[in-house]
Structure formats: structure tokens, C-alpha cells
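Visitor: predicted model and sequence below, questions to follow.
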Amino acid sequence: MTDISAEVAAVWCELLRSNTIDADDNFFALGGDSMDAVVLIQHLVDNFGVELSVADVFRDARFSAVVSLVQQRVRLAAVN
């Protein structure tokens, strides 16, 4: 597990009151709501310094998709 996926997993576990997260788990199917998504995005923006929006989570709320998006944004920020 990468540092990014570990950080995203930790936030998901806290917000969703879960002990484990699988790659195909959906944030909303596990009980997350739009306010939780706002908290999630703010945490990721603050920790990784990347641009993300709640719409990104609504577009694909699977754990693997959110991790992939954050990884892409981190790589893009490093290039710029």
C-alpha cells in the first residue's frame, strides 16, 4: 500500500467508522454522504496540496478511483 492509499484509507475508515477498506468499496455505499465527501476532499487537499472537488468523488466513489485520482494529481503537481 502506498502512502497515498494508506492516507486515503485512514480517512475513509475514520469517516465511515470502518476497520477495513477494499479497492472496490464505494464511499457512498459504505454510508458516506455529501458532507462526509466534503470532509474527505478537504483532508486530501490539505495533506497532499492538490486540487480536488466533491464532484471528483461523485464521479467515481470507489476507493481505488479516489486513490488513483490523488496519485495523478500529486504527480501532475510535481511536474508543474
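Guide: Yep, that arrived.

Visitor: going forward, measure contacts and count neighbours with C-alpha atoms only.
Guide: Noted.

Visitor: who's in contact with Tyr6?
Guide: If you look again at residue 6, you'll see it is Ala, not Tyr. With C-alpha atoms under 8 Å, 6 or more residues apart in numbering as the criterion, no residue contacts Ala6.

Visitor: try this one side by side with the last:
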Amino acid sequence: MGLVQEIAELWGEYLNGGEVGAEDDFFALGGNSLIGIKIIDRVSQDYGVELSVRAFYLAQTPARVAGLVEQGRALT
């Protein structure tokens, strides 16, 4: 399973329990600040990458968040 799919599944756990696509928009799926912070915390635990709330919100899709995780991994 690729990183984008893993991130999409993580979002599904917190957002609607259903399928989330790579390009699905966080806010269109019903995302809010509390859910965003929970996902950011999980990304930190699971991947060892600290995302800022601002970066997460600007990314808006699992594909772009996966890109941020990959960038964060490259810096460590």
C-alpha cells in the first residue's frame, strides 16, 4: 500500500468511516479543526513527521498531505 492510500485510509477513520480518495478535499468531507488536529497527531505518531496545522489545511487532500510527509521524512 502506498503512502497516499495510507493517508486516505487514516482520513476515512476520522471523517466518515468510508472510502476517501487521494484527491478528496478535507473540508468537503466534513473535516474541521478538531478532526484536523487528531489526524496531524496520528501522522506524527505513525510517520514521525510534524505537520503544522496551516500546512495541513493548505494541503487539503491525502495526496498533498502524503507529499508533506515525504518532504518531512527527507529532512530527518
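Guide: Arrived safely. Everything quoted here is computed from the prediction, not taken from an experiment.

Visitor: can you tell me what sits against the helix or strand harbouring Leu69 of structure 1?
Guide: For Leu69 of structure 1, the element it lies in under DSSP states H and E is helix 63-79. Residues outside helix 63-79 of structure 1 that contact it (C-alpha under 8 Å, 6+ apart) are 4-5, 8-9, 21-27, 44, 48-52, 56-57, 60.

Visitor: same deal with stretch 18-35 of structure 2?
Guide: 4-5, 8-9, 11-12, 14-16, 57, 60-63.

Visitor: quick one: which of those sit in helices?
Guide: Residues of the contacts of stretch 18-35 of structure 2 located in helices (DSSP state H): 4-5, 8-9, 11-12, 14-15, 57, 62-63.

Visitor: just the buried residues of these.
Guide: The neighbour-count criterion (16 or more other C-alpha atoms under 10 Å) marks 4-5, 8-9, 11-12, 15, 57, 62-63 among these as buried.
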